[in-house]
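Novice: attaching a predicted model along with its sequence, questions to come.
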Amino acid sequence: MITVQGFEGLRVGVLGLGRSGLATCAALAAGGAEVCAWDDSAEGRAKAEAAGFACVDLTRQDAVPQLSVLITSPGIPHLFPKPHPVIAAALQAGVPVDNDIGLFFRALTDSDEPPKVVCVTGSNGKSTTTALIAHVLNEAGRAVEVAGNIGTGVLAIDLPGEDGVVVLELSSYQSDLARILAPDVAVFTNFSPDHLDRHGGLGGYFAAKRRLFSEGAPARAVIGVDEPEGQYLAMQYAEDAQDSRAIRISSGQRLQGQGWSVFARRGHLAEWRGGRQVASIDLRNIPGLPGAHNHQNACAAYAALRALGLAPRGIEAGLTSFKGLPHRSQLIAEKDGVRYVNDSKATNVDSAAKALQAFPKIRWIAGGLGKDGGLEALVPHLGAVVKAYMIGHSARDFALQLGDTPHEICETMARAVARAVAEAEPGEVVLLAPAAASFDQYPDFEKRGEDFTALVQAALNG
């Protein structure tokens, strides 16, 4: 656990008592702060009290003005669509508001041997890129901790020391509010519309991502330039065309110029510096990184690792042994020439489109609680689909949008898996990429992916 100092004897409010909130309470208490914990749910408050933290009703009119600072969890709105009442009271009273990411970087200033810090943000691929960087570092014998929007609350980790690395996945919610951002390496994977209500529109969403670079001023910035927002960010960060502080990355296009770039084309990763190629890696046969979207993740991870001083051949060895993250293009089985892939995390059409472009012949299981627009945006990406098996609340609505693509309305995961396993032929992939939320049949995408995995394994072993 990290001890947060500088608040000794001061009243510090902690709003939101989930994983990161409880870790924040512990880190502040260890530093001598008087922690005033609060959660809108009785369950959250009960967990905090069981852990030994006093709950103070911060919704009382006189509670917030008595605080020296308010620390809020990332899921709680602080500006759009409207501030949470406790945060609104803090803004009105002039009480500073921060989050655990800001406290983490504050705590680093008190460390005698601070580790290197890599922060990964972007719209898609953050978790895989974060896990990939950490995996390669582990394989290279470096001490590494992973936290943030993936795995552990950042204040719950132990700092790995001067030669170690902390890899943080940061959502826009986290980067938007942190009062201190000071990564050594910052990564921007890509950009597409998301969380627009929380940020007041697309511009606010991009501004939240951009803070990691404008406020954080990393020594190296790894920036995906396949969208105009990334191109703009790279342009702002670099002093001139030769500035190697900005490493531009891409999947699908060869990057020009005299600067530092890493790109993937036709399954091959290439690193260029000063107008010449200095390294390359064949990504095509790495099972944990299928498809162009994962090749983009590989480029982002490779560039960050090069910025940390790792050699190309060591990075290649780590990429090759990477097994992928659960529920993200995860190969769960292979039998009789048929592969079974769990991409339950593909909860929207953008991520599902990337999955559908990763394989040549697909028996596609999709559906759930559909989002605005349904599957309309996926129609151009259905060319590899041999047959679709529709499940969940949106099964029939989705089926109406498939056009000439062969399909079957199965409703349940069990029937969809049984039908796909029975009909699959050698060379095909049975792919779960729902393009929908899970909440009609499952509590979360993890449970949906676990059910798919269990049903596949039972069918193949039965």
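Specialist: Cool, the structure landed. Every value quoted in this text rests on a predicted model; they were computed, and no experiment measured them.

Novice: switch to C-alpha atoms for all contacts and neighbour counts from now on
Specialist: Will do.

Novice: contacts only, for the residue lying closest to I315 once chain neighbours are set aside.
Specialist: In space, and not counting its chain neighbours, I315 is closest to V136: 6.2 Å by C-alpha to C-alpha, 6 or more residues apart in numbering. The neighbours of V136, taking C-alpha atoms under 8 Å, 6 or more residues apart in numbering as the test, are G314, I315, A317, G318, L319, F322.

Novice: any idea which element V136 lies in?
Specialist: helix 126-139 (DSSP states H and E).

Novice: and that helix, how far out from the chain middle?
Specialist: Centre-to-centre, helix 126-139 and its host chain are 12 Å apart (C-alpha atoms, centre = their mean, to the nearest Å).

Novice: next, the buried residues of that helix.
Specialist: 126-139 (16 or more other C-alpha atoms under 10 Å).

Novice: same check on stretch 31-44?
Specialist: Per 16+ other C-alpha under 10 Å, stretch 31-44 contains these buried residues: G31, G32, A33, E34, V35, C36, A37, W38, D39, G44.

Novice: sorry, back to before: let me know the closest of the buried residues of helix 126-139 to L233.
Specialist: K126 (17.4 Å; C-alpha to C-alpha).

Novice: A further structure is provided below for comparison with the first:
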Amino acid sequence: MIPVRGYENQTVAILGLGRSGRATAKALMAGCANAVAWDDNPAAREAAEADGIIIRDLSRQGAFLDVSCLVVSPGIPHLYPTPNAVIAAAWDANVPVDNDIGLFFRSFASRDWDEFDQPPRVVAVTGSNGKSTTSALIHHILTQAGKPAQLAGNIGRGVFDIDPAIDGEIVVLELSSYQTELARSLTPDIAVLTNLSPDHLDRHAGIGGYFAAKRRLFAEGAPDRNIIGVDEIEGRFLANQLSEAQGDDRVLRISNTRKLDDAGWTVFARKGFLSEWRKGRQIGSIDLREIAGLPGAHNHQNACAAYAVCRCLGLGPKQIEEGMRSYGGLPHRSQLVGEKDGVTFVNDSKATNVESAAKALQAFKRIRWICGGLEKEGGLDGLLPHVGSVAKAYVIGREAAAFAMKLKDVETEVCTTMENAVALAAAEAEEGDTVLLAPACASFDQYNSFEKRGEDFIAQVAKITG
């Protein structure tokens, strides 16, 4: 556990008692703060009380009279579409509002570091798609190379659940826009933006607010190295803002759509080959085409980001390549879950938006596509140019029929349930086909999470593959 520093003998309030809220309360108490907490869910309050967390109704009058800070869980809106009432009350009481990420960056360093030969470092990864795979891949490459490393944030453990850092250790954090937009302290040593596409637009009042939330990771903390995906205009804008000159190697540009061989430090992937260029010369390359855990151009972009981070951390190209070749992939992200009679079954339940689903569709040649669910803002128009490899779509979800009607020029079958979709897709698949779950939608019309949806897919595949 990482104790929260800077609030000794002060009262700190926590709003939201999910995983991050409860971990934050315990970390505050470990740092000798007086933690009080509230959640609208009675079951969450009861579980927290059983852990020794003091419950205080933060919605009542005068609840903030003795409070030094309010710590908000990431799922609670603080500005758009409307501020949570408790957060608004904290504003009115002039109480600073923060989140667990902000407290972590204030608290991670300790006096023990004075005795270390190499200070620990933090790598923070954000972006619309690929940040989980990129974070996990960085962590995997580092550990395979014998480097001490921990993985936390929006993946793995909560930031306060990690162990105190040891000499030379690297902490890899996956951070969502919900986490970066509110944190008062953001000071990673290396920061990564994988890409940007429309997501969470209601929470950020549009794409501009969404990008602004991501941008804070780079603008607020001034990382030593900035690794920026430049396949979208926002990434090119950000890389330009952070650079002082053409050859400024504090900014590494990455791409999976075009060659980057200018005077700077770049990593790009084209036709399955990763290349590293520095000062106009190629100094490293990897053939990504046969790396099973990184299929498709979208994973090649993730590989570029991970490669760039590991090079900044002192690893050589051969070490990085060895780590990539042993990487098995993440659950629910282009995860190979079965094979029978020449048909492969791939679980990409994490493809919850149009952009990520489009990338999944580009990774395989002939696809039996399982899709549908709770459609996100923006519709499906951005997906339609990428359905050329789809032999047939098998649509699930409560609004499956309406979803199927939007898939123009694609043969569709309304299946509604995962069980029906997998069974029919498997029965109709031919040798060489891929049965791909890439929903392009949220899961909440039928499942509690994308993980549960993916687990259902895996269970249905197991019935077929034995």
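Specialist: Received the coordinates, thanks. This is a predicted model, so every value here is computed, not measured.

Novice: before we move on, back to that, tell me the most packed of the contacts of V136 of structure 1, by neighbour count.
Specialist: Using other C-alpha atoms under 10 Å as the neighbour test, the contacts of V136 of structure 1 are led by L319, with 25 neighbours.

Novice: got the contact list for Q441 of structure 1?
Specialist: By C-alpha under 8 Å, 6+ apart, the neighbours of Q441 of structure 1 are G368, G392.

Novice: hmm, I typed the wrong one, I wanted I162 of structure 2.
Specialist: Counted by C-alpha under 8 Å, 6+ apart, I162 of structure 2 has contacts M1, I2, Q150, A152.

Novice: now do the strands in the stretch 301-450 of structure 1.
Specialist: Counting by DSSP state E, counting those that start in this stretch, the stretch 301-450 of structure 1 has strands at residues 330-335, 338-342, 362-367, 385-391, 407-411, 429-432.

Novice: in structure 2, what range does the shortest one match?
Specialist: Residue correspondence for strand 429-432 of structure 1 in structure 2, counting by TM-score structural alignment: residues 434-437.

Novice: the corresponding residue of structure 2 for R306 of structure 1: neighbouring residues, count only.
Specialist: Correspondence of R306 of structure 1 to structure 2, assessed by TM-score structural alignment: R311. For R311 of structure 2, the count of nearby residues is 14 (other C-alpha under 10 Å).

Novice: from the buried residues of helix 126-139 of structure 1, which is closest to P193 of structure 1?
Specialist: K126 (14.9 Å).

Novice: and R203 of structure 2, what pairs with it in structure 1?
Specialist: Under TM-score structural alignment, R203 of structure 2 pairs with R198 in structure 1.

Novice: show me the residues around that match that make contact.
Specialist: Taking C-alpha under 8 Å, 6+ apart, one finds P77, L79, F80, P81 in contact with R198 of structure 1.

Novice: tell me the helix or strand right after the helix holding V136 of structure 1.
Specialist: strand 144-148.

Novice: sorry, back to before: pipe the strands of the stretch 301-450 of structure 1 into JSON lines and attach distance to G216 of structure 1 and mean neighbour count per row.
Specialist: Listed next are the strands of the stretch 301-450 of structure 1 as JSON lines, based on distance: least, C-alpha to C-alpha, whole Å; neighbours: other C-alpha atoms under 10 Å:
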{"stretch": "strand 330-335", "distance to G216 of structure 1": "33", "mean neighbour count": "17"}
{"stretch": "strand 338-342", "distance to G216 of structure 1": "36", "mean neighbour count": "22"}
{"stretch": "strand 362-367", "distance to G216 of structure 1": "40", "mean neighbour count": "29"}
{"stretch": "strand 385-391", "distance to G216 of structure 1": "43", "mean neighbour count": "23"}
{"stretch": "strand 407-411", "distance to G216 of structure 1": "47", "mean neighbour count": "19"}
{"stretch": "strand 429-432", "distance to G216 of structure 1": "38", "mean neighbour count": "30"}
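
Novice: export those strands as JSON lines, with columns for distance to F213 of structure 1.
Specialist: Supplementary listing: the strands of the stretch 301-450 of structure 1 in JSON lines, determined by distance: least, C-alpha to C-alpha, whole Å:
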{"stretch": "strand 330-335", "distance to F213 of structure 1": "31"}
{"stretch": "strand 338-342", "distance to F213 of structure 1": "34"}
{"stretch": "strand 362-367", "distance to F213 of structure 1": "37"}
{"stretch": "strand 385-391", "distance to F213 of structure 1": "40"}
{"stretch": "strand 407-411", "distance to F213 of structure 1": "45"}
{"stretch": "strand 429-432", "distance to F213 of structure 1": "35"}
